[in-house]
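Student: got a structure for you, letters missing:
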């Protein structure tokens, strides 16, 4: 077992230069995103606005530029980084917990539950705060139902397989309910809003939305960060992990709860964005290796950077904004195929 752990840690080393590049990447991309868009902002105006005229006291920043920077782009940039981080980390955590490289954050039905909650809020005109709260609550409810069902029907000790099947069942039910609501929704006002939300977008993000989810994201991230070394032990199976004194059932429950918090928080303010939680952990694994001590930090940095790039493209490529779910699918699916075809490492 010791040899296995040593091998896990030595497959890939994260150099200081590579780590420095990864850390600087979100900041560089954020600065670029502040200037790029249908309303371009010059570097001079950007510097003067961010530093309150430091070294450029003679430059007067127009009110429209300040509005674009502080009220529109900064909230979107922060939200994109947080959502990309949350979806990517939860995907990596689920993949390690279920020992399956094809697992994504919505495996237990959280996205389907959140979609139903948001749809219910939209059709009842609960407002943006109500949509986020309803999506978050129903996302957690969906995972609770999955866990409840899996505990009721388990009979052979294969809890992970039963939970996956339970997640598919719960997700199917919530997806069917969403389809039912779409059938009876007002086709001129409610239905377009529901459809657009389900495709994912940050077009209406405000700082209040970020404040709403920052606490549950922190609550979900900190335990995963502290327990990331134990996720390595789950890769070798429950029996070997238990032989080292790890309570696998409790660890799995904690990881699932934290990853669900992250996913529900992200989906609550962004809508349903696919492929991020599936592709980014694989890409991060190609950089840092399978050791979760390195994998989780790299996943955070790469996930936040990826969704920031996608959101910048979504609001810049066309006169109309492209839903994020469309772009992440167009980018993620071919890239995932490339990663699979060029991967030389297994999961054992």
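Tutor: Cool, the structure landed. None of these values were measured; they are calculated from a predicted model.
Student: going forward, measure contacts and count neighbours with C-alpha atoms only.
Tutor: Fine.
Student: residue 150 versus residue 143, what's the distance?
Tutor: 10 Å (Cα to Cα, to the nearest Å).
Student: more crowded one of those two?
Tutor: The neighbour count for residue 143 versus residue 150, taken as other Cα atoms under 10 Å, is higher for residue 143 (28 against 21).
Student: where does that one sit, in terms of helix or strand?
Tutor: Residue 143 belongs to helix 127-153 when assigned by DSSP states H and E.
Student: buried residues in that helix?
Tutor: Within helix 127-153, the residues that count as buried by 16 or more other Cα atoms under 10 Å are 128, 130-147, 149-150.
Student: please apply the same query to stretch 168-184.
Tutor: Across stretch 168-184, burial judged by 16+ other Cα under 10 Å covers 168, 169, 170, 171, 173, 174, 175, 177, 178, 181, 182.
Student: out of those residues, flag the one nearest to residue 282.
Tutor: residue 168 (22.5 Å; Cα to Cα).
Student: take a look at this one as well, against the first:
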């Protein structure tokens, strides 16, 4: 599974409006890794390291983070229809980005606002879910739906009052998802929480097997379910909010990719989570390559993932019922 991802990583440098030869890509990467003295034309060096490399890394990080968050949530909630945005993180992030765009904030502040409001939305969902006596994971999901609807309404209000000739267009384009504006600083800033959350989920992935059997069974085996649920929700929220703040709202990846990984490696989260990371990175990188080369104008990622993801998910529902059970 890693070999196709490595090949696509290399091929992605060759795709774009400005032609770059395979030899130039190989020598450019080798000169950085092994301190080889090789001089590239300034335009080629800029294209490879300042434009395409950040975009490639961002696509892989976002795809991997959404996929591992989706797989973890599906195990936590014992529901194959759960996606990373089920607790309201995407709706909150969208509202945060819209607020920043409305006040003409910088790109960094838009990303930070999206990240912060995404965390606050999930925090509100978790607080409401725990406020009910005898609460269950289903109650938490229902609270997430309510919170997501609330922030979606606030987002609609922001779009209603935004300038239709500038701010509204920016908000709509951000909500459809794109990696066109990603730079090296974005990779560093948002890559840190994504890596931290992903590593923690990988370290506790065997415990997700236990909690996926049910809360009572997990407690009988000595697992502190309340603490484990909180850790999983926090980690999934951090990686999802970080991904959304980089590229906007991209749907279906966290829902479809874990199903594909489950069909390949089975339901054991010890191998399911790493497989979801690899497949998610491959899928979004492939979609991003199509988005920036299919037409003269770049296609938003959310459109392509929905066009491909929705029919494929229906196919998976028909073919993989016994795989989940």
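Tutor: In hand now; what should we look at? The structure presented is a predicted model; accordingly, all values stated were derived computationally and were not measured.
Student: TM between them?
Tutor: For these two chains in superposition, a TM-score of 0.96 is obtained (TM-score structural alignment, normalised by the length of the second structure); 323 aligned residues with a Cα RMSD of 1.7 Å.
Student: re the thing from before, off-centre distance for the next helix or strand after the helix holding residue 143 of the first structure?
Tutor: Next helix or strand after helix 127-153 of the first structure toward the C-terminus (DSSP H and E): helix 159-184. Distance of helix 159-184 of the first structure from the chain centroid (Cα atoms, centre = their mean, to the nearest Å) equals 20 Å.
Student: what stretch of the second structure lies opposite helix 159-184 of the first structure in the alignment?
Tutor: Aligning helix 159-184 of the first structure against the second structure (TM-score structural alignment) gives residues 136-161.
Student: including distance to residue 108 of the first structure, could the buried residues of stretch 168-184 of the first structure go into JSON lines?
Tutor: Shown next, in JSON lines, are these (distance: Cα to Cα, whole Å):
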{"residue": "168", "distance to residue 108 of the first structure": "7"}
{"residue": "169", "distance to residue 108 of the first structure": "9"}
{"residue": "170", "distance to residue 108 of the first structure": "8"}
{"residue": "171", "distance to residue 108 of the first structure": "7"}
{"residue": "173", "distance to residue 108 of the first structure": "12"}
{"residue": "174", "distance to residue 108 of the first structure": "12"}
{"residue": "175", "distance to residue 108 of the first structure": "13"}
{"residue": "177", "distance to residue 108 of the first structure": "17"}
{"residue": "178", "distance to residue 108 of the first structure": "17"}
{"residue": "181", "distance to residue 108 of the first structure": "22"}
{"residue": "182", "distance to residue 108 of the first structure": "23"}
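Student: residues contacting the most far-flung residue of the second structure relative to its centre?
Tutor: Residue farthest from the centre of the second structure, counting by Cα atoms, centre = their mean, is residue 37 at 37.2 Å. Counting by Cα atoms under 8 Å, 6 or more residues apart in numbering, residue 37 of the second structure touches residue 31.
Student: alignment lookup: residue 171 of the second structure to the first structure.
Tutor: Alignment note (TM-score structural alignment): residue 171 of the second structure maps to residue 194 of the first structure.
Student: which non-adjacent residue is nearest that match?
Tutor: Residue nearest to residue 194 of the first structure in three dimensions, not counting chain neighbours: residue 119, with 5.8 Å by Cα to Cα, 6 or more residues apart in numbering.
Student: picking up where we left off before, quick one, the helix or strand hosting the match of residue 171 of the second structure and helix 159-184 angle?
Tutor: In this assignment (DSSP H and E), residue 194 of the first structure forms part of helix 190-199. Put simply, helix 190-199 of the first structure runs at 150 degrees to helix 159-184, going by axes from the mean of the first three to the mean of the last three Cα atoms, to 10 degrees.
Student: and helix 190-199 of the first structure, which residues are buried?
Tutor: So helix 190-199 of the first structure, judged by 16+ other Cα under 10 Å, has buried residues 190, 191, 194, 196, 197, 198, 199.
Student: mean deviation, it versus the second structure?
Tutor: On superposition with the second structure, the mean distance recorded for helix 190-199 of the first structure (mean Cα distance after the TM-score superposition for the first structure) is 0.4 Å.
Student: same for the helix or strand following that helix, what does it pack against?
Tutor: Per DSSP H and E, the first helix or strand lying C-terminal to helix 190-199 of the first structure is helix 207-226. Applying 3 or more Cα pairs under 8 Å, 6 or more residues apart in numbering; DSSP states H and E, one finds that helix 207-226 of the first structure contacts helix 74-98, helix 248-270.
Student: with the second structure overlaid, report how far the first one is off on average.
Tutor: Here helix 74-98 of the first structure is compared with the second structure after superposition; its mean distance to the aligned residues, by mean Cα distance after the TM-score superposition for the first structure, is 0.4 Å.
Student: now do the following helix or strand past that helix: which elements does it pack against?
Tutor: Of the helices and strands lying after helix 74-98 of the first structure in sequence (DSSP H and E), the nearest is helix 110-123. Helices and strands touching helix 110-123 of the first structure, by 3+ Cα pairs under 8 Å, 6+ apart, are helix 127-153, helix 159-184, helix 190-199, helix 248-270.
Student: and the contacts of the third one?
Tutor: Translated: helix 190-199 of the first structure. For helix 190-199 of the first structure, contacts defined as Cα under 8 Å, 6+ apart pick out 115, 118-119, 122-123, 182, 185, 270-273, 323-326.
Student: what is the nearest of those residues to residue 5 of the first structure?
Tutor: Closest to residue 5 of the first structure, out of all of the contacts of helix 190-199 of the first structure and judged by Cα to Cα, is residue 273, at 34.1 Å.
Student: element containing the closest one?
Tutor: Applying DSSP H and E, one finds residue 273 of the first structure in no helix or strand.
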